[in-house]
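*Asks:* here is a sequence together with a model predicted from it:
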Amino acid sequence: MFLQTPAPSDAAQSLGGNSNAEAMKQMGFANLAHGFDWLGWVVFVTLVVMSFLSWYFIIANTIRNGLVKSRADGVINGFWNNPSTQDAIRELETQPKGEPFSKIALDAASAVAHHQQANKGGLAESLSRSEFVDRALRQAVARESLRLEGGQTLLATVGSAAPFVGLLGTVWGIYHALIGIAASGNASMSAVAGPVGEALIMTAIGLFTAIPALLAFNFFNRSNRVIFARFDEFAHDLHDFFATGSRVE
């Protein structure tokens, strides 16, 4: 006669289901911190700091670039449409401190005034007005371009590094799961649920940190290129105006 393995009773199935259900609850974010060791905390805090800094620069750069673009036409047209150069310069001086187009024009005007004051010395002989204005405009454009790029390096770093930081937490969580299996002698859900949940959540946090930073970096990179092109166009017109006394159309 063949021996038949007895089918598991409904009570045993219910008990196993309840056990698995309780184990699955350990995979939630609420229980994540309880299973952290020192490396888990380092990875988690690093990702949180990365996310906070990236969102800070995302919001700050969005506001800054929006203000620069909204004021650009008014500043440029206000300068060219003003019949008096002195009045135009005074209007530029009233612009906000962070407005770049006015600062470029003011640097060019300051270079012309400085060159005129030094006209009696040897400066005018060694450096023409055109060269003097050109140098001032190059420095102004470089300075304002550098200011607009603030936070770009951090966004690029977060976008590229955050997934690997999250991956470190993932690998560490899987390692804990294997340790739990070895310690308990079985691969039950209760032994691996916590560490596996930690690993999956670390992966998700790494991606949620990296994706916004990467998208923002690409967006601001494109937006800045458009503004830099306007810097160059305005600087060329300013050079022609201050070097020759009239704007070259």
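*Replies:* That came in fine, so what should we check first? This is a predicted model, so every value here is computed, not measured.
*Asks:* rest of the way, CA atoms for contacts and neighbours
*Replies:* OK.
*Asks:* find the nearest non-adjacent residue to Leu168, please.
*Replies:* Val43 (7.5 Å; Cα to Cα, 6 or more residues apart in numbering).
*Asks:* shouldn't the one you found be in contact with Gly169?
*Replies:* Yes - here Val43 reaches Gly169: they are 6.2 Å apart, a contact under Cα atoms under 8 Å.
*Asks:* which one of those two is surrounded by more residues?
*Replies:* Gly169 (26 against 21; other Cα atoms under 10 Å).
*Asks:* helix or strand: which one has the more buried one?
*Replies:* If you go by DSSP states H and E, Gly169 is part of helix 152-184.
*Asks:* list the helices and strands that helix packs on?
*Replies:* Under the contact definition 3 or more Cα pairs under 8 Å, 6 or more residues apart in numbering; DSSP states H and E, helix 152-184 sits against helix 38-81, helix 189-244.
*Asks:* now do the contacts for the residue nearest the centre of the chain.
*Replies:* Central residue of the chain (Cα atoms, centre = their mean): Leu155, 3.0 Å from the mean position. By Cα atoms under 8 Å, 6 or more residues apart in numbering, the contact list for Leu155 reads Ser54, Phe57, Ala213, Leu214, Ala216, Phe217.
*Asks:* and what of Ala156?
*Replies:* Ala213, Leu214, Phe217.
*Asks:* and the comparison structure, right after this:
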Amino acid sequence: MKKLACLLSLLFLVVSSIRAQDQVYELRMYELEFFRPAEVLHSYFEDALIPALNRQGVSNVGAFEEIGESLPKKIYLLIPYKDITSFQNSSSELSTDEAYQQAASPYLTSGQDMIPYKRINVSLIHSTESFPELQVPADPGLFELRIYESHNEDALRRKLKMFESEFNIFEDAGLSMVFFGKNITGDQMPCLTYMLATADMEENKKGWANFVEHPQWKKLLAMEEFKNSMSDITRVFLKPLNYSQL
């Protein structure tokens, strides 16, 4: 009995260690104020925050702005932490990073009238076993961010399960998946979030046309298990800023 208990404890530690490696994505959306220049925010990202995150071991930080003329304008930041512990420790590490504090000083000491955003909306997204890590696309020009809401937790469970059979469809259709995961915080819960990358809008449209005609997608769409698993879609087209690492 004691040997069995030790074996179970060891198995738990191994599984916990594996699970701890699942990436956690912090998706920030900065809603900009009208008629305020955003240079102080861009400089903060480029010269202070992103280099400091890189020193923490966080790589491939994405920085984007929306395509189009929607108002208010928004800036998006995607931070892929290797696990939840890295996310939890990041803020305290920034507070003791002297290079960060110096580079961030123009932003951190700015008065209220100089801060270019009204609010920051933050979502945390946990990667899944079927798509565990962010994939850096080759020479992307266009990113598509999608949020799928479900009417309750079971519906989201079914939608997540449906996606396990969809990743190869995206690949076949010519739509590069950047990240995928289940939201664990945010204002559209319960939901999942993912990002696609293509060269341009024409390639995006072609990819989605291929996707909806894919025989595997039509089969999934007809399955009773996956019906009524999604209640709303948010779709945002983004272009990378010149300091983005994606």
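*Replies:* Right, received. Where do you want to start? Quantities reported herein were computed from a predicted structural model and do not represent experimental measurements.
*Asks:* once they're superposed, tell me the TM-score.
*Replies:* Superposed pair, TM-score by TM-score structural alignment, normalised by the length of structure 2: 0.20. Supporting alignment: 76 aligned residues with a Cα RMSD of 5.2 Å.
*Asks:* strands along structure 2, start to end?
*Replies:* Assigned strands in structure 2, in chain order: 24-32, 62-66, 74-81, 117-127, 142-149, 176-185, 191-198, 232-240 (criterion: DSSP state E).
*Asks:* which parts of the last one are buried?
*Replies:* In this case it means strand 232-240 of structure 2. Phe237, Leu238, Lys239, Pro240 (16 or more other Cα atoms under 10 Å).
*Asks:* what of the fourth one?
*Replies:* By neighbour count, with 16+ other Cα under 10 Å as the criterion, the buried positions of strand 117-127 of structure 2 are Tyr117, Val122, Ser123, Leu124, Ile125, His126, Ser127.
*Asks:* okay, the helices and strands packed on helix 152-184 of structure 1, which one's buried deepest?
*Replies:* Counting by mean count of other Cα atoms under 10 Å, helix 189-244 has the highest mean neighbour count of those, with a mean of 19.
*Asks:* can you name every helix or strand that that helix contacts?
*Replies:* helix 10-25, helix 38-81, helix 100-117, helix 129-148, helix 152-184.
*Asks:* just put those helices in TSV and tack on distance to Phe234 of structure 1.
*Replies:* Output for these, formatted as TSV (distance: least, Cα to Cα, whole Å):
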stretch	distance to Phe234 of structure 1
helix 10-25	61
helix 38-81	8
helix 100-117	8
helix 129-148	10
helix 152-184	24
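*Asks:* and the ones you listed: which comes nearest Val192 of structure 1?
*Replies:* Among these, helix 152-184 comes nearest to Val192 of structure 1, with 4.8 Å by Cα to Cα.
*Asks:* check contacts around the residue nearest to Glu22 of structure 1 when sequence neighbours are not counted.
*Replies:* Distances taken as Cα to Cα, 6+ apart place Ser190 nearest to Glu22 of structure 1, at 7.8 Å, with adjacent residues excluded. Applying Cα under 8 Å, 6+ apart, we find Ser190 of structure 1 in contact with Ser19, Asn20, Glu22, Ala23, Met24.
*Asks:* which one's the longest helix in structure 2?
*Replies:* helix 2-20 (DSSP state H).
*Asks:* please pick the buried ones from the contacts of Ser190 of structure 1.
*Replies:* Using 16+ other Cα under 10 Å, the buried members of the contacts of Ser190 of structure 1 are Ala23, Met24.
*Asks:* re the thing from before, which stretch among the strands of structure 2 comes nearest Glu93 of structure 2?
*Replies:* That would be strand 74-81 among those, by Cα to Cα, at 13.5 Å.
*Asks:* strand 62-66 and the closest one, what's the angle between them?
*Replies:* Relative orientation of strand 74-81 of structure 2 and strand 62-66, computed by axes from the mean of the first three to the mean of the last three Cα atoms, to 10 degrees: 160 degrees.
*Asks:* which elements pack onto strand 74-81 of structure 2?
*Replies:* strand 24-32, strand 62-66.
*Asks:* need those strands in a markdown table (columns: mean neighbour count and distance to Leu145 of structure 2).
*Replies:* Converted to a markdown table, these look like this (neighbours: other Cα atoms under 10 Å; distance: least, Cα to Cα, whole Å):
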| stretch | mean neighbour count | distance to Leu145 of structure 2 |
| --- | --- | --- |
| strand 24-32 | 21 | 11 |
| strand 62-66 | 21 | 10 |
